[in-house]
Every structure is written in C-alpha cells, then in structure tokens.
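Chemist: Provided below for reference: sequence and predicted model.
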Amino acid sequence: MNVLLLGGSPSAPSTTWRLQQLVGARLAALGHRTNALQVRDLPAQALLRADTSDPAIAEAVALVHEADAIVVGTPVYKASFSGVLKVFLDLLPQDGLAGKLVLPLATGGSQSHMLALDYALRPVLASLAPRHILPSIYATAAQLPWDPDKGVLPVSVIGARIDAGVEQLAHELEGALLRKAAGSLSALAPASATLHA
C-alpha cells in the first residue's frame, strides 16, 4: 500500500520531519511504499494563491490522491498546527482524503500543546472525509533526541506510542488491501459463472 509522509514544518532541520521519517522507515520495513511531500518545498506564490494549475502544486495534490494512507506531521505553534500545512490542506477538495487512513503526528515545546492535535488539526482533517483518523502521536523535542549517527532516538514512552501507531496503521492498511482484493474477486465472479453456465 502507498503511504504519503506529508510534512507541515516550515523549518529544516525539523524534529517533526525526523519523527515522520522514523514512522515512514518502520512502515517501509513492513513492505509499504512511502512517498514524501514537504509543503515548504512547494512554490510559495502558487501555494498561497491556491494555484492548482501550477505543475508542482498539481503533482502534490496528485500524491495525496494516490495515497492509501497519509502520515501528517506538524509542529505546534500558538496552540495550533502550522500555517503552511493549513494552506496546503485548503487546496484539497472537500473530499480530498476520502477513503484514506490518516495518522497525525505533532511536535512542540511542551506537553501543554498536546491537545492542539485534537482541537485544531483533527477537525480540519475530518472535514476532508478520511475513512479513519488514527490516534495522534505528540512528542516534545526533548522526547526525540537526535544522534548524528543513529538518527532520532525516542524516549521509551514515545517509542511505545510510535510502535503502537505504526502497528495500527499497518493493520488497517492490510485490512484495506484484503477488502480491495475481495472486491476484485467478486467483480470477476459473475463473468466466471457465465463461462461455466
């Protein structure tokens, strides 16, 4: 299945993006294809004008459309998700996440920003009609220390939440794959029955 890592951090390097890459690597190890989209790399003028005719914007929207699941990541600023992510989500049609699984991730300076995922980001994601929004993962920068050689090394409590989030998303993707295969078989069944009649 195809998973899109949708990065909503305006800065680089980004603790949020490091967390997303860790989740993406875990999903890839389980056999899922991953693509990456950093909103900050899109042309700013076309993004702000919601110019979906711009080739880079059109390609970004197509990546969302083609994904089976989206891992959305954002830093938390002023008790909400990043403005650059909001601008991109506003580009999507009303049903822009229809049929998709969504795993929201966020990072912030303190635990006091944790509820921003549920009160700010989740309602916006829900308005785009995803099939299911999984439980969010929130971590502070201190809980995601970075080692130049080993990469991000989550503290145990966050590591456990990441493991649970990846496991749930992988399970949901496997279920979606089985449903898709069953649908393909049932579509073929009438033709087979006609051949044997």
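Modeler: Right, received. Where do you want to start?
Chemist: C-alpha only now, for contacts and for neighbours.
Modeler: OK.
Chemist: what helices or strands is the helix ranked longest in the chain leaning on?
Modeler: Identified as the longest helix of the chain according to DSSP state H is helix 156-196. If contacts are counted by 3 or more C-alpha pairs under 8 Å, 6 or more residues apart in numbering; DSSP states H and E, helix 156-196 sits against helix 15-29, strand 101-108, strand 137-140.
Chemist: next SSE downstream of the last one?
Modeler: The reference is to strand 137-140. Downstream of strand 137-140, the first helix or strand assigned by DSSP states H and E is strand 146-147.
Chemist: report the distance from that following strand to the chain centre.
Modeler: Centroid separation for strand 146-147 versus its chain: 23 Å, with C-alpha atoms, centre = their mean, to the nearest Å.
Chemist: just stretch 146-153 next, same as before
Modeler: 22 Å.
Chemist: before we go on, here's another structure to hold up against the first:
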Amino acid sequence: MATVLSVSGSPSAASRTARLLRHLDARLREQGHEVIPLDVRTLPAEALLGADFAHPDIVRAGSLFERADGVVIGTPVYKAAYSGLLKSLLDLLPQHALSGKTVLPLATGGTHAHVLAIDYALRPVLTSMGADHIVQGWFTLDRQITVEADDTLTLAPEAERAVTRVLDRFSAVLDAPRFAAAG
C-alpha cells in the first residue's frame, strides 16, 4: 500500500478542484492506498507569503511530502497557469521535495484555452523538484463537474472516463515493484 498526498492548490473553500480531489481520494483508498489530503488554503497566509520556512505548519506540510510515495496535485487554472497559492507552497518546499515520488497533476478551469497549463506551467516545476515519474495529467472543465444538493460530486461521463484512466495509471505506477540498484 502506497501513501498518497493529495494536494489542493485552490484558494476557494467551495472549489471544484478540491472536490474533484476528494472524490479521487476515495477511489485511491478503495484501491488500497493511504491518502492524506492537504488543502493549501488552510495553511497560514503569513507563512506562505512571508516565506516562513520554519513555521510549524509549513514544516508539517513538508513532512507530508517526505512521507508520501505519490503526490496528486490539483489546481484551478488562472490566467493560463496554476494557482499562486500552490506556487507559494511549492516555493517553500526543499528543492528536491518530489525526489522518489510519482506525481499526478490535475487541473480544472473554465475553458479549453487553459488545457496546456499542466504541461507548460506545472510540469516543469514538478520536474525541477525531482519528481521521479510524472504521469500524464488531466484538465477537467468546470462545467464537467457538478456538485449535487447532497454535496456529492458528479462528473460528466467523458470526464469520468478520462479521470479514471489517469488515476488508474497513477495507481499502477505506485503499485509497481521498485527494484533497488545492485551495489
């Protein structure tokens, strides 16, 4: 069983991005993974914006990254890039915080014009942070995510299939045996 850190970079409490992540967290748990949710918006703004590397909440967030085998990073797309809130956290993590990790990037947004934000904005940062394997991510349109009256999330069928496919690929990489280098 792998430990997965599920990071929402949305600043909104009613975020479709966060709701999508928590929906996928349940699926990862069903697949046998331990999932730890992290909503970056719950971290102190003063610590994030003031680059307070020693703040206990920032240190705790860093330890969650250390503990994880895999990281799911979800972000809304604003102005063709991932959220500034997510950027603030990533800037406070050690340079190689994703070393040894498998990462699944996910994004949500209002238009297909932002679909490349994962590959051109987020992926280079994840790579620079040492991610061992960044699986193919997915961009989901806001209109494909519906929150029902009972607070359950429903995805449009095409989005459901696509997100299931990338999540299963991520899970398969986490479940694959890792071989130690012969020495």
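Modeler: That came through, no problem. Here the structure is a predicted model, which is why all the values come from computation and not from measurement.
Chemist: element containing the spatially most central residue of structure 2, please.
Modeler: With distances taken as C-alpha atoms, centre = their mean, I73 lies nearest the centre of structure 2, 1.1 Å away. Taking DSSP H and E as the definition, one finds I73 of structure 2 inside strand 70-78.
Chemist: quick check: that strand aligns to which part of structure 1?
Modeler: Mapping strand 70-78 of structure 2 onto structure 1 (TM-score structural alignment) gives residues 69-77.
Chemist: pretty sure the residue nearest to the centre of structure 2 sits against T108.
Modeler: No - using C-alpha atoms under 8 Å, I73 of structure 2 is not in contact with T108, being 11.3 Å away.
Chemist: burial measure for P104 of structure 1, as a count.
Modeler: 24 (other C-alpha atoms under 10 Å).
Chemist: nope, D90 of structure 1 is what I was after
Modeler: D90 of structure 1 has 15 nearby residues by other C-alpha under 10 Å.
Chemist: repeat for G8 of structure 1
Modeler: Around G8 of structure 1 there are 27 other residues, counting by other C-alpha under 10 Å.
Chemist: again, but for V87 of structure 1
Modeler: 16.
Chemist: tell me the angle the helix or strand where it lies makes with strand 69-77.
Modeler: Under the criterion of DSSP H and E, V87 of structure 1 resides in helix 83-91. Here helix 83-91 of structure 1 points in a direction 140 degrees away from that of strand 69-77 (axes from the mean of the first three to the mean of the last three C-alpha atoms, to 10 degrees).
Chemist: helix 83-91 of structure 1: which residues count as buried?
Modeler: G83, V84, L85, K86, V87, F88, L89, L91 (16 or more other C-alpha atoms under 10 Å).
Chemist: elements contacting the strand holding I73 of structure 2?
Modeler: strand 3-8, helix 16-30, strand 102-109.
Chemist: of those, which is nearest V166 of structure 2?
Modeler: strand 102-109 (8.0 Å; C-alpha to C-alpha).
Chemist: show me which positions of the closest one end up buried.
Modeler: For strand 102-109 of structure 2, burial by neighbour count (16+ other C-alpha under 10 Å) applies to T102, V103, L104, P105, L106, A107, T108, G109.
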